[in-house]
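1. missing the sequence, but the structure's below:
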């Protein structure tokens, strides 16, 4: 375990620190000597797609198409550690629940299907046939299919996701809570209404052509490290890179490419951001509107002077609707409000506007720092307004780039994992498969938790992921899962969700992305879709962690057989004998996947069409829409500050550098200077003094939800950091407990995990009975 220290980190992102980190994780996970060969197969034509992020591959034949955090993900999956039935024989579930998420992860790969035994409070081994028979019988016995929930993680393949949605819809429900509901749902919601598509419009080659790249609410150094290579090349050729982020993030400042021998030899690095604007948490909409205001002012001046226009009137006239109303709304918004809510000065915003107005082509990127606010949809539409103003859609070097996280989260949605499917999609399912799919919308993630709490849903099946830990309002989510009659999780590793279970509970271990998937017709490859709509093959090269493991498609097929029985119209077991058969069905349902099996075997795969990138607008208006939005001044944090005498902070949850989503690889956050500790809160030095405290003190965080429920996360270490005053940042999942279930994005219902009004108290030991376990106050076993 790392020694607990807080010390500044002055080096660049990447570089020797990244290489040392990769070596350390390979050793800690006891990855066999072929571990290096495993890494070299990542993102290769005859290898596997990295199980980490969804950033696309620049060159699908490059020697090194992996990054530090991708290497951690591969090492975690290729580990020699095993969580065998012996582990569960030694520990009750209550005992396991006292350990940290990091400890649970490090027990290694699960090897056998397990069923919880209420008498002993232990998971006991169960055979596959019996497990499927029991689970299928319970699902079939429900008085309505809508009483079951079917969650999906973004790491599962297109083939598994397609079979999963097919099974669940033949079963009779659209209850598909999905990890998309907690991350980029606002991106799809905003862009679909405004541009007619819910996906990014750029391809990787556009980064080679952009004159300016604007980055909002994203930390690529930790969350998408391979993106730094593109930003580095853009910076070196002179492109402006303009970053908006409340925290100073090393990956947005400097980067040393481990593949650049000269840079590594001389301990050099490349400056990434040409301009770095530290706006307040949640101030992105105001900042974007300020940029728009500046561009319009420059355009008005250009017209007066007879100069070159700063907007694109021809594009606006031919391709858009609503510009006049939008421009009037921007003009009416005062600079005073814009500056106050963004936390940036007028000079800073004018500087950003000047860069944008002077760029021939521009890309706008954003991450979850944008999507997890109440006003997320409005913010994304304001960013798209900026693109529309200068015609930066549907031409080289320009476009919208929502940078999604998990490796196939976009592909899962493409395959039909969606609680609100379109009538056209359901009609096609009926036409191809001959059954009537359900038409009523299902539950998203927030709705699923509410439905379990009030008893409307009593069965939960999770295809991957860590639902109990990823979701907001931890106490409510745990209570909801414990109310279920049945909980089932398909997984590779032990995690918290397996310990927060229903009255009957199962763990079904599956193959990982790096492992050989042997079916009746030989080794199989799956497909995935990256953030830029490239679809390509992924084939594992390692022997399975245990002969007992099944693939995700095989688990779905056998569950479908056990649940649907003779009434099913599909030959489930035959389909998983050769995944080409599944892809043939996908091609029958989705026109853009025509000739799927041939096209995906081209090295690098193929690109799915994007109508907005072709300047075709598929919304009812057949135009791209300008969307006017006022700068919000009545958000929960505004109301909390008005009601409280004590200082109210706006807290954003964030990842450490040693984690990916809810998976904790280690206890260090190298770039932020935190080592051996996760219960930290980043805060401005003047705010520490205002509270009468010192860096290194322990505090409790109390969220100020508007539902009257007290939520406290205890024992966090104050860490002085370069962050705007009034703003805090802390890691999730430790602070998920502070996010009210009732607080979510307008229109998209994404939890507001990046804007939580909180007050800070000196730490006191908890005594109330409402705490569920020792981990709520930070005293968790890690041995």
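-> Thanks, I have it. Because the structure is predicted, anything quoted here is derived from the model rather than measured.
2. From now on I want contacts and neighbour counts done on CA atoms only, so please keep to that.
-> OK.
3. Packing partners of the longest strand seen in the chain?
-> For the chain, the strand with the greatest residue count under DSSP state E is strand 711-720. Judged by 3 or more CA pairs under 8 Å, 6 or more residues apart in numbering; DSSP states H and E, strand 711-720 is in contact with strand 680-683, helix 685-690, strand 698-703.
4. Next, the buried residues of whichever helix or strand comes after it.
-> Downstream of strand 711-720, the first helix or strand assigned by DSSP states H and E is strand 727-731. Applying a neighbour-count criterion of 16 or more other CA atoms under 10 Å, one finds 727-731 buried in strand 727-731.
5. Between the helices and strands packed on strand 711-720, which one is closest to residue 473.
-> Among the helices and strands packed on strand 711-720, the nearest to residue 473 by CA to CA is strand 698-703 (10.8 Å).
6. what packs against the closest one?
-> strand 711-720, strand 756-762.
7. For the longest one, what is the distance to the chain centroid?
-> To tie it back to what came earlier, the one meant is strand 711-720. Its chain's average C-alpha position is 24 Å from that of strand 711-720, according to CA atoms, centre = their mean, to the nearest Å.
8. putting a second one here so we can go through both:
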């Protein structure tokens, strides 16, 4: 019943550009594999179209005018195929497979079982999930919530795929219950962006629109792999390159999509495989050295400023809009070049190539993703990007500004709707609208929730989508915590590892997918989302639901609220979810910027939320944009250790595994691989293809182990290595995080590798690391418990 270990991986990186014919063929294969040719094709026809279906993948925006007839990418098509799949995880499936059997399967195998068709429950001491009616499911969850000694014994996790309407109701219910415990996927990815941008510019969002990429002279892509994580961004970068914009890539890995790209809709290049060069400068610093690189650029700008008699910095902008300039200059002068080059692994001349592009540019956009946000100094990384932009006035003018590229399709909208472990600024308006008193104390985010769970402090845990266990750091502790929760509830479309890892009662509540028709008493409904550039627009599914037993996320929240709150807390939940216009009317009265929500969102391209920084309005304590000193961290590791950073395969989206290939990196039929520099492999007496065990070394003194990874020789900086998540998440200590954003440092994990011990089963080893009872019985000496 166990999934066999990955076979010997095939590694052939080649030199083909991203996109093109392989992307088209991959899309068709995925539709066929999921038995989703008809429903998948139907969904793709309206994907990312006006009044169509918003892609359930990434949050990259659509053009507000002149959209293509095929406004989706390969990974978007995979997400649609996975949702429109013809495979079903029925009650008969759960009757055939015990929970113990399911726990021994890989994440990929669980994903491949298809859509869950009915509410299911795993009762205490039972070996199988069995069906439960919606009424009984709500009653059981409501009873558990009413019996809590304290509402803070409940926690409500949210995935970025949750719609605005569902997220608003979800946070309303949790706060009416009496808690701000809203651990959210934002805590694991872009929390650092929000914290850093608020400190420097007064708003935790990017300040550019898609149209700005048509006006930028230079675009910096830092710590981001668009080819795998946001493929539609490559068409934007291709267009910018063709009109002469310069693109600087700063990333430890040389990523195919940042080197060359073929738009699959261009017949000639697709047939010939001749791509457009993307990056004009490509720097590969050591992981964790982004502040050093950016300070190096600013030092070189300062040198040029002095040579060129004050014509490099935008002094008019700085005088009118910034504080902290003199202090920042003093810090740059005091930072020695030896510190910058030693930390980054780059030479001054290499950094100068990027600096010269920046100085030449009249308008620059700086983009980043989790390569910057998942470090112990992640907020400093974001502040350093802000400093770079502010010094030349590259905020609040066309073609310029910060652009954090968020992952999931509505992760930014969920935060706007109040999915936050701190009370939102409009909390009093929420109270007036619904007639209750909301809690003011801060709640639990993901990192703080994990040890509370492990100590037994959470008695009810609910996930609205996502895969909490696989997405979180310190997988062993998360598994231990899940096993101690008396009742867990998971709203989902498909099965994942979190659902089979609970120790008490577990319920799986199947919901409608983004591509499916949502028919309520008020007729067919649509939901709304906010993309990575603050555009709010509608999404309406067209496909027949995978099962008649599925419910929408808003109706699930309403059903639980009615069961848990006395008299529903005085809220007409049934009326709200009968017609989602009523939810949007409430949002328009509560959240600033959403006035006339229902009429504005019915415009063909939706509407843009006003961004104060983009208008050079600074909502900071100083009333100006703040230039802030960022210390250059000391990142020397003991001899023999490597800087490991986690990455996605091209055949996955977040923790959802679509297949075992990583086409752009030339790795086939393998996920348990570690990408290493040739010299690091040789120094350890290894060779490509060897099995190794990987151990991390956290500040808490505990070793964590990820056993049996295959060595792959790859173009990474010497002294560093890369591995896929979620397989490598077990190596990330929960205490290794940015202290201001609390985001895990998954991009800078000190590790050692050594030849694997014989006889350790891969899946069994992972299982032992996840489940406490099995850990205690295992022979994995030194593994975290």
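-> Received, thanks. Bear in mind the structure is a predicted one, so any value in this text is a computation, not a measurement.
9. still on that earlier bit, in TSV: the helices and strands packed on strand 698-703 of structure 1, plus mean neighbour count and distance to residue 305 of structure 1.
-> Formatted as TSV, those follow (neighbours: other CA atoms under 10 Å; distance: least, CA to CA, whole Å):
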stretch	mean neighbour count	distance to residue 305 of structure 1
strand 711-720	23	49
strand 756-762	21	47
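10. Let me know which of those strands is the nearest to residue 265 of structure 1.
-> Nearest of these (CA to CA): strand 711-720, 32.7 Å.
11. ok, now which ones touch residue 164 of structure 2?
-> Neighbouring residues of residue 164 of structure 2 by CA atoms under 8 Å, 6 or more residues apart in numbering: 410, 413-414, 417, 527-530.
12. Ignore what I typed, I meant residue 322 of structure 1.
-> Here residue 322 of structure 1 is in contact with 625-627 (CA under 8 Å, 6+ apart).
13. Just give me the longest helix of structure 2.
-> helix 290-307 (DSSP state H).
14. Give the aligned range of that helix in structure 1.
-> Using TM-score structural alignment, helix 290-307 of structure 2 lines up with residues 284-301 of structure 1.
15. can you list contacts of the matching stretch?
-> Contacts of stretch 284-301 of structure 1 (CA under 8 Å, 6+ apart): 216, 244, 279, 309-311, 327, 330-331, 335, 338-339, 341-342, 344, 349-350, 352-354, 356-357, 370, 378-380, 382-383, 386, 631.
16. Translate residue 641 of structure 2 into the numbering of structure 1.
-> Using TM-score structural alignment, residue 641 of structure 2 lines up with residue 648 in structure 1.
17. Can you tell me the closest non-neighbouring residue to that match?
-> By the measure of CA to CA, 6 or more residues apart in numbering, the closest residue to residue 648 of structure 1 outside its immediate chain neighbours is residue 759, 5.1 Å from it.
18. What is the equivalent residue in structure 2 for the one you found?
-> Under the alignment (TM-score structural alignment), residue 759 of structure 1 pairs with residue 752 of structure 2.
19. Repeat that for residue 322 of structure 1.
-> By TM-score structural alignment, residue 322 of structure 1 lines up with residue 324.
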